[in-house]
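Student: got a sequence here, can you model it:
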Amino acid sequence: MEHFDEAAYRDSLIARGMEPGLATDVAANVAANRPRLLNKSVTKLLDTPEAMANEPATAIKAPSKTSSAPSAPAPKSTRKPKRAPQGEVSQKESQAKRDAVLQKTMEEVKKEQLSLFDIAPWDDDMRAIPNDIARTALFTVKNKRKPREALQGQPIYSYNQDVRITFSGIELRAEDDELVWQQMLEYSKRFPIGLPISFTFYELCTDLGWPINGKYYKKAEDSLTRLQASALQFQSSRLGTLVSLSLLRRFGILDRGKRSSRCQVELEEEMVYLFAGDHYTIFVWEKYRKLTPTARRLFDYFASHKQPFPLALDKFQQMCGSDTARAAKWKEQSKAACSELTNSGLVAGSWVNGDMIYCKR
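Tutor: Predicted coordinates:
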């Protein structure tokens, strides 16, 4: 088991804005419960649909018999009672079982004050993204000069056919929003899930590799506002339906205009479900954040698979939410993304052959 440094964990909580007394209590609680909890392996609770199917269904009691005198027989109806389709019944039962497991898991996470790092650990020079998000068009690569769309209940393309997402909010883009969200996951990973964390715009822009000036502080604030105002309806065979999940539950600025000004955010507690069961991808942040949006989205796809399966150009365009009109131009853009990805060192090689994109790790 990985050694847990209680003092270092406490100091990291204080450095992120937590009161020293609370930080001491949280660190002690995590240290006390960590061995038992990690041995129990909470992450496996959400590993597969089969695991959820093993949860016992609620028993239905048969009506009790009575010894009272029989009443006169009711007239027989010639109309057969309506029965719900078998598939619909099975689907509702499966969803009920998933809901029970999700609730049980979240109660355990809250009770033990687990952090995202306890469930999905990654090193500080790495970042992470859930696979079910990496393979969707949630973060687009549209031209930055084109105004962002305001979307309401918009279906989001997913390469995985069993994942369905609808989105409400201002369009999110890979150029900034994807990176800012990943950095929020990084800031939050060592805090108990659902606890507010704080940071400065200086820290955020530094970690993103953005210039330190008012323009980029405003860019960061706008992105955080979009992430907080987002609403996702998420459904998959693994998790069932998660209702109204926001990429950031809360965002605010404390002491705005003062030298002591700090941002404060909270992640949705349900965000942990997307990571549970090792359904996430980690990558080298320094290289990843320097990629252009199209090259980064290409890496999202290849890195989120154990085997880098070839990707059709038209599927990649859908995954990017690209509005490039001509297929020939998109092919050239994809070739450029392959070259950039290869030169980054994140993969051994990537190239286009015919209408398919290939990758070698």
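Student: C-alpha only now, for contacts and for neighbours.
Tutor: Noted.
Student: quick one: residues in contact with the host helix or strand of residue 341.
Tutor: Secondary structure from DSSP states H and E places residue 341 in helix 327-344. Contacts to helix 327-344, defined as CA atoms under 8 Å, 6 or more residues apart in numbering, come from residues 287, 291-292, 294-296, 298-299, 313, 317, 324, 347-352.
Student: next SSE after it?
Tutor: With elements assigned by DSSP H and E, the helix or strand that comes after helix 327-344 is strand 349-353.
Student: next, the structure of the following sequence, for comparison with the previous one:
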Amino acid sequence: MPAAPTPSASLWPTKVAQSGLTNFITPYAMARSAIFSTQVYRGQSARPRYLEKTPLTSVKGMSVFQLAGEQLDQNDADVFYELLRRVIAQGDGSAREARVQFNRTELLTALGRARGGKTVKLLSESLARLTDATFYFEIPGLFTGRSRLILKALTAEEMQTLEYDYDVLIDVELSKLLAREQWAFLRKKERDSLAGDPLAKGLHAYYATHKDPYPVRVDTLRWLMGRQTMHPSKFKKALTDSLANLKSATGWHTCEIVNAGGDMAKVCVVKKPPQAKKPVKTSSSSQSVANHNIKAISWDAIQSPIDLVHLSANELVALMDDQAKSEWAALSGTHNTRDEGSAWEAARGILERQCVALIAVRYPGTDPYDI
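Tutor: All right, here's what the predicted structure looks like:
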């Protein structure tokens, strides 16, 4: 006797469907790969077109390939994330496809775009690219297979019986990319404030998928952001500006390039400032011994200047040698060291040079940022 068919449950994770949905949602596989390039394509700047299975840059642990269609960009990402948000808000992920119907002026308003012939044309072009693009994912334990972003996009011009300007079918196969908590919210207000800076948008999506981001080489980000054809020095300049915009939009504590020399340059993003620890009361006779022990233990634990970003301003000052303390004293008159953020930035800048020198002695000829 054949087994009875198993009822089809909703494919969208319950936690996602119940989370308010006023913000965008991105699967890690999209934010941590070059599916949505941050490159600006205009005029004679032709988009790459994929005619065969081609690997896209992605982080370790996943492989993403584009099988067909043109390279997508951050404008396409805005459109797709808004459509995905609406699909999840509808709450029905049991079907093979999910329908989203909308009028162009309403969608443009939701995207924060002005209404007009040019923006309507750009929207139509984005929908066409999103429909043509086909991908293959290899994500162990999550999803291995082929998927499109949009299965079909009909317009009122093509089908006059349509009640709306567009009738779009999203591939629900994409819901597999959101399983096992492999997704992150993109705060729409923050992303909207980054309009005009596609690189900052790409960085925003990438770092949104990390609770405590680890330092990443500048050149690694150049490829992840789809800027591999851009000269490294020009990319570093653009990256510096976009990191400043990212910090302003998000309020994250640190968004900067550390040790900007050559291939050793890495991007350091710290979302929350280190928490200052309450001082431990000690007797005057044991004070010097206590300070010595804290310094010795802390330096033993620090293997790279990157480790300094996890220390408070007081802990940074406690690590300073005589020369660093002299620099710190000189800076006290020019920095508002009563302000925690300002004090931390100043102390870390001084201590970073001391740390690099120390590691050069410990591990001669080694990149101090790659220990």
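Student: what's the TM-score for these two chains?
Tutor: In this superposition the chains share a TM-score of 0.65, using TM-score structural alignment, normalised by the length of the first structure; 251 aligned residues with a CA RMSD of 2.2 Å.
Student: the helix holding residue 341 of the first structure corresponds to what range in the second structure?
Tutor: Alignment note (TM-score structural alignment): helix 327-344 of the first structure is matched to residues 232-249 of the second structure.
Student: check the offset of the helix ranked longest in the first structure from the chain's centre.
Tutor: Ranked by number of residues, the top helix in the first structure under DSSP state H is helix 86-111. Centroid separation between helix 86-111 of the first structure and its chain, computed with CA atoms, centre = their mean, to the nearest Å, is 19 Å.
Student: quick one: buried residues of it?
Tutor: 94-99, 101-102, 105-106, 109 (16 or more other CA atoms under 10 Å).
Student: in TSV, list these along with distance to residue 174 of the first structure.
Tutor: Shown next, in TSV, are the buried residues of helix 86-111 of the first structure (distance: CA to CA, whole Å):
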residue	distance to residue 174 of the first structure
94	34
95	32
96	35
97	35
98	31
99	31
101	33
102	29
105	31
106	30
109	30
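Student: next, give me the two most distant ones among those.
Tutor: Farthest pair in those (CA to CA) is 94 and 109. Separation: 22.5 Å.
Student: what's residue 203 of the second structure aligned with over in the first structure?
Tutor: Looks like residue 203 of the second structure aligns to residue 298 there (TM-score structural alignment).
Student: before we move on, what SS does that match have?
Tutor: helix (DSSP: H, G, I helix; E, B strand; the rest coil).
Student: now swap in the one 10 residues further on and tell me
Tutor: Applying three-state DSSP to residue 308 of the first structure yields a three-state assignment of coil.
Student: quick one: residues contacting the aligned residue in the second structure for it.
Tutor: Applying TM-score structural alignment, one finds that residue 308 of the first structure aligns to residue 213 in the second structure. Contacts of residue 213 of the second structure were listed using CA under 8 Å, 6+ apart, and they are 207, 268-270.
Student: hey, where'd the strands end up in the first structure?
Tutor: Using DSSP state E, the strands of the first structure run over 126-130, 139-140, 150-156, 164-170, 172-173, 197-199, 231-236, 240-245, 250-254, 262-266, 280-284, 311-312, 349-353, 356-360.
Student: need the winner for burial among those.
Tutor: Comparing the strands of the first structure by mean neighbour count (mean count of other CA atoms under 10 Å), strand 139-140 ranks first with a mean of 24.
Student: residue range in the second structure corresponding to that one, please.
Tutor: Against the second structure, strand 139-140 of the first structure falls on residues 36-37 (TM-score structural alignment).
Student: average offset of the matching stretch relative to the first structure?
Tutor: After superposition onto the first structure, the mean distance of stretch 36-37 of the second structure to its aligned counterpart is 1.0 Å, using mean CA distance after the TM-score superposition for the first structure.
Student: mind listing residues that contact that stretch?
Tutor: Contacts for stretch 36-37 of the second structure (CA under 8 Å, 6+ apart): 30, 71-74, 76-77, 202, 225-227.
Student: change it to 10 Å
Tutor: 30, 71-78, 198-199, 202, 223-227 (CA atoms under 10 Å, 6 or more residues apart in numbering).
Student: may I see the buried residues of the helix holding residue 341 of the first structure?
Tutor: 330-331, 334-338, 340-342, 344.
Student: I'd like these written out as JSON lines, with distance to residue 154 of the first structure added.
Tutor: As requested, these are exported to JSON lines (distance: CA to CA, whole Å):
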{"residue": "330", "distance to residue 154 of the first structure": "24"}
{"residue": "331", "distance to residue 154 of the first structure": "26"}
{"residue": "334", "distance to residue 154 of the first structure": "26"}
{"residue": "335", "distance to residue 154 of the first structure": "29"}
{"residue": "336", "distance to residue 154 of the first structure": "30"}
{"residue": "337", "distance to residue 154 of the first structure": "27"}
{"residue": "338", "distance to residue 154 of the first structure": "29"}
{"residue": "340", "distance to residue 154 of the first structure": "31"}
{"residue": "341", "distance to residue 154 of the first structure": "30"}
{"residue": "342", "distance to residue 154 of the first structure": "34"}
{"residue": "344", "distance to residue 154 of the first structure": "34"}
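Student: among those residues, which one sits closest to residue 186 of the first structure?
Tutor: For the buried residues of helix 327-344 of the first structure, the nearest to residue 186 of the first structure is residue 344 (21.9 Å; CA to CA).
Student: distance check, that closest one against residue 298 of the first structure.
Tutor: 13 Å (CA to CA, to the nearest Å).
Student: swap in residue 10 of the first structure?
Tutor: For residue 10 of the first structure relative to residue 298 of the first structure (CA to CA), the value is 38 Å.
Student: what's the angle between the longest helix belonging to the second structure and strand 254-258?
Tutor: As assigned by DSSP H, the longest helix anywhere in the second structure is helix 340-362. Helix 340-362 of the second structure and strand 254-258 meet at an angle of 30 degrees, taking axes from the mean of the first three to the mean of the last three CA atoms, to 10 degrees as the criterion.
Student: equivalent range in the first structure for helix 340-362 of the second structure?
Tutor: Going by TM-score structural alignment: helix 340-362 of the second structure matches no residues.
Student: other SSEs contacting that helix?
Tutor: strand 254-258, helix 313-319, helix 322-331 (3 or more CA pairs under 10 Å, 6 or more residues apart in numbering; DSSP states H and E).
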